[in-house]
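K.L.:
can't give you the sequence, but here's the structure:
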């Protein structure tokens, strides 16, 4: 029986996912929606089937060998191109191999880019290998195998994306260069900021009370204990940027119990944002 943790961009029914993601009727079939997109000014809107598979190939080429060597596990990426749901989720098979399921509706979303999809894949991988804080199993005090949503985001830009794009020739459109430079200056950082904007716009499109994140803005969310479910898009964007700015070695893993190992702490620019993480209450 599969142990399932679902990161839903649609409708969540799994107790493991805490039923926290907004219900949405968004379905994007192979005939793309006629929808205006901010990012379409700078990127082609949505991905073709070829781009979808090439992006997943790129992810697997880097991460499958790492997971095989480090954990003796097989990375399984299920490519459900024909499925119209705007959705991706992480789960495990009967042999405890990490699985990532990606629906075609997500790839066809008008705000997704190849790097945005890579970031989503890294987020899902972060549920498997993102370390502490881990979510709780149902209403018990036992920890799940899955890292919290915010931690999966932090892993995505601090450990996962850098390994994929470190050899690439990265470019950022001139029209957004000045905005991106508010938070970073390195080429790879610029690229991950744009990926985070792509993903942030996808998140924001699924709930009417969620806004598109802004570069240079800090989430005003006030919390007293760690949030394990999905933070708002601005908070998640800030988490992605914190991961980018963390100068810890990208090959130093996070720990499953000690949140400080492999992470940046007491660093305003690079620590997990206070909009979802509370050090003394997780």
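P.N.:
Looks like it arrived, so ask away. What you see is a predicted model; the values in this text were computed from it and never measured.
K.L.:
make it CA atoms for all contacts and neighbour counts henceforth
P.N.:
Noted.
K.L.:
find the centremost residue of the chain, please.
P.N.:
residue 123 (3.1 Å; CA atoms, centre = their mean).
K.L.:
my guess is it contacts residue 159. True?
P.N.:
No - between residue 123 and residue 159 there is no contact under CA atoms under 8 Å: 10.3 Å.
K.L.:
what secondary structure does the closest residue to residue 278 other than its chain neighbours sit in?
P.N.:
Of all residues beyond its chain neighbours, the one nearest residue 278 is residue 226 (5.0 Å), with distances taken as CA to CA, 6 or more residues apart in numbering. At residue 226, secondary structure determined by DSSP: H, G, I helix; E, B strand; the rest coil is coil.
K.L.:
which residues does residue 226 contact?
P.N.:
Each residue near residue 226 by CA atoms under 8 Å, 6 or more residues apart in numbering is listed here: 276, 277, 278, 279, 281, 282.
K.L.:
strands along this protein, start to end?
P.N.:
Listed in chain order, the strands of the chain (DSSP state E) span residues 3-5, 76-80, 88-92, 98-103, 134-136, 143-147.
K.L.:
redo those as TSV? Include distance to residue 201 and mean neighbour count.
P.N.:
Formatted as TSV, the entries for the strands of the chain read as follows, by distance: least, CA to CA, whole Å; neighbours: other CA atoms under 10 Å:
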stretch	distance to residue 201	mean neighbour count
strand 3-5	23	19
strand 76-80	22	16
strand 88-92	15	23
strand 98-103	17	21
strand 134-136	25	22
strand 143-147	23	23
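K.L.:
tally up the residues packed near residue 75, please.
P.N.:
19 (other CA atoms under 10 Å).
K.L.:
here's the one I want to compare it with:
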């Protein structure tokens, strides 16, 4: 009985943030080990002070060799982010999209309410997505290798580079999430119009996640597809 309690405790105090389940996928061109580590180090250096202000330590645990396209965050003795190598090999991966993945994980630790686990202050999935573009990506994009944004993203962002790169990264990630569910890829032109009556604590639909990334980027309110504004 004690062992089962420990197992349940393990899974109740961490936030798996990407795949809904473990599924095979056709890997793209994987980021090199050096690029993988560099992106993580940039983000760790930038946001470790947030843990330090709380009297805590931010730690990253990584497994580049793993094909598991997953990451999670948790608060135990330290603030922890775990990243597996499959996330560096999703289709069309770039340093930008990988950074946005890591930003999401950090968002579970630093994005604030609403929480999925109030005791450990772990933000819900939607809030982690929102913070990833509201703050995190904007603060580190200047340290990432320069990428040329797509024409569509550039037009939507009126040629503002950080905005366009964030949108392109969000499109890469949410296309992958959609593939995981075997549904069409989200589009910037087809927002999710659903309205929840209580905060969604599980993974929003891929279109909702794209809308959330966009809302954070432009400083808009969180979308009603996961955040109720009428209660």
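P.N.:
Arrived safely. These numbers come from a predicted model, not from an experiment.
K.L.:
so what does the residue nearest to the centre of the first structure match up with in the second structure?
P.N.:
Using TM-score structural alignment as the criterion, residue 123 of the first structure maps onto residue 104 of the second structure.
K.L.:
my read is that that match contacts residue 124, right?
P.N.:
No - Residue 104 of the second structure lies out of contact with residue 124 (CA under 8 Å); the separation is 10.5 Å.
K.L.:
show the contacting residues for the counterpart of residue 49 of the first structure in the second structure.
P.N.:
Following TM-score structural alignment, the counterpart assigned to residue 49 of the first structure within the second structure is residue 33. By CA under 8 Å, 6+ apart, the residues touching residue 33 of the second structure are residue 64.
K.L.:
for residue 33 of the second structure, give its distance to residue 58 of the second structure.
P.N.:
Applying CA to CA, to the nearest Å, the value for residue 33 of the second structure to residue 58 of the second structure is 21 Å.
K.L.:
hmm, back to that, can you put the contacts of residue 226 of the first structure in JSON lines and add neighbour count?
P.N.:
As requested, the contacts of residue 226 of the first structure are exported to JSON lines (neighbours: other CA atoms under 10 Å):
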{"residue": "276", "neighbour count": "26"}
{"residue": "277", "neighbour count": "22"}
{"residue": "278", "neighbour count": "15"}
{"residue": "279", "neighbour count": "13"}
{"residue": "281", "neighbour count": "9"}
{"residue": "282", "neighbour count": "14"}
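K.L.:
filter these by whether they're kept in the second structure.
P.N.:
Conservation of the contacts of residue 226 of the first structure in the second structure, assessed by both residues aligned by TM-score structural alignment, their matches' CA atoms under 8 Å: retained contacts are 276, 277, 278.
K.L.:
the second one pairs with which position in the second structure?
P.N.:
Alignment note (TM-score structural alignment): residue 277 of the first structure maps to residue 227 of the second structure.
K.L.:
for its match, give its distance to residue 195 of the second structure.
P.N.:
Counting by CA to CA, the separation of residue 227 of the second structure from residue 195 of the second structure is 8 Å.
K.L.:
aligned to the residue nearest to residue 278 of the first structure, what sits in the second structure?
P.N.:
Structural alignment (TM-score structural alignment) places residue 226 of the first structure against residue 199 in the second structure.
K.L.:
what's the answer for residue 159 of the first structure, then?
P.N.:
When the structures are aligned by TM-score structural alignment, the residue of the second structure matched to residue 159 of the first structure is residue 135.
K.L.:
swap in residue 102 of the first structure?
P.N.:
Residue 102 of the first structure maps onto residue 83 in the second structure when the alignment is built from TM-score structural alignment.
K.L.:
same check on residue 65 of the first structure?
P.N.:
With TM-score structural alignment as the criterion, the equivalent of residue 65 of the first structure in the second structure is residue 49.
K.L.:
how about the contacts made by its match?
P.N.:
For residue 49 of the second structure, the contact set (CA under 8 Å, 6+ apart) is empty.
K.L.:
and the aligned partner of residue 218 of the second structure in the first structure, how close does it get to residue 192 of the first structure?
P.N.:
With TM-score structural alignment as the criterion, residue 218 of the second structure lines up with residue 245 in the first structure. Here residue 245 of the first structure is placed at a distance of 11 Å from residue 192 of the first structure (CA to CA).
K.L.:
ok, the two, which is more surrounded?
P.N.:
Ranked by neighbour count (other CA under 10 Å), residue 245 of the first structure and residue 192 place residue 192 first, with 28 against 21.
K.L.:
pretty sure the more buried one is touching residue 242, no?
P.N.:
No - shown here, residue 192 of the first structure and residue 242 do not form a contact pair, counting by CA under 8 Å, at 11.2 Å.
K.L.:
wait, what's in contact with the counterpart of residue 202 of the first structure in the second structure?
P.N.:
In the second structure, the position corresponding to residue 202 of the first structure is occupied by residue 176, as judged by TM-score structural alignment. Shown here is residue 176 of the second structure, whose contacts under the criterion CA under 8 Å, 6+ apart are 90, 91.
K.L.:
if we go to 7 Å?
P.N.:
Residue 176 of the second structure makes contacts with residue 90, as judged by CA atoms under 7 Å, 6 or more residues apart in numbering.
K.L.:
equivalent analysis for the one 4 residues further on, please.
P.N.:
Shown here is residue 180 of the second structure, whose contacts under the criterion CA under 7 Å, 6+ apart are 19, 23.
K.L.:
how far away is it from residue 214 of the second structure?
P.N.:
21 Å.
K.L.:
now swap in residue 87 of the second structure and tell me
P.N.:
Distance, residue 87 of the second structure to residue 214 of the second structure, using CA to CA: 21 Å.
K.L.:
and the residue mapped onto residue 151 of the second structure from the first structure, how far from residue 278 of the first structure?
P.N.:
When the first structure is aligned by TM-score structural alignment, the residue opposite residue 151 of the second structure is residue 177. Summarising the geometry, the distance separating residue 177 of the first structure from residue 278 of the first structure, computed by CA to CA, is 33 Å.
K.L.:
residue 3 of the first structure now?
P.N.:
As defined by CA to CA, residue 3 of the first structure lies at a distance of 27 Å from residue 278 of the first structure.
K.L.:
thank you, goodbye.
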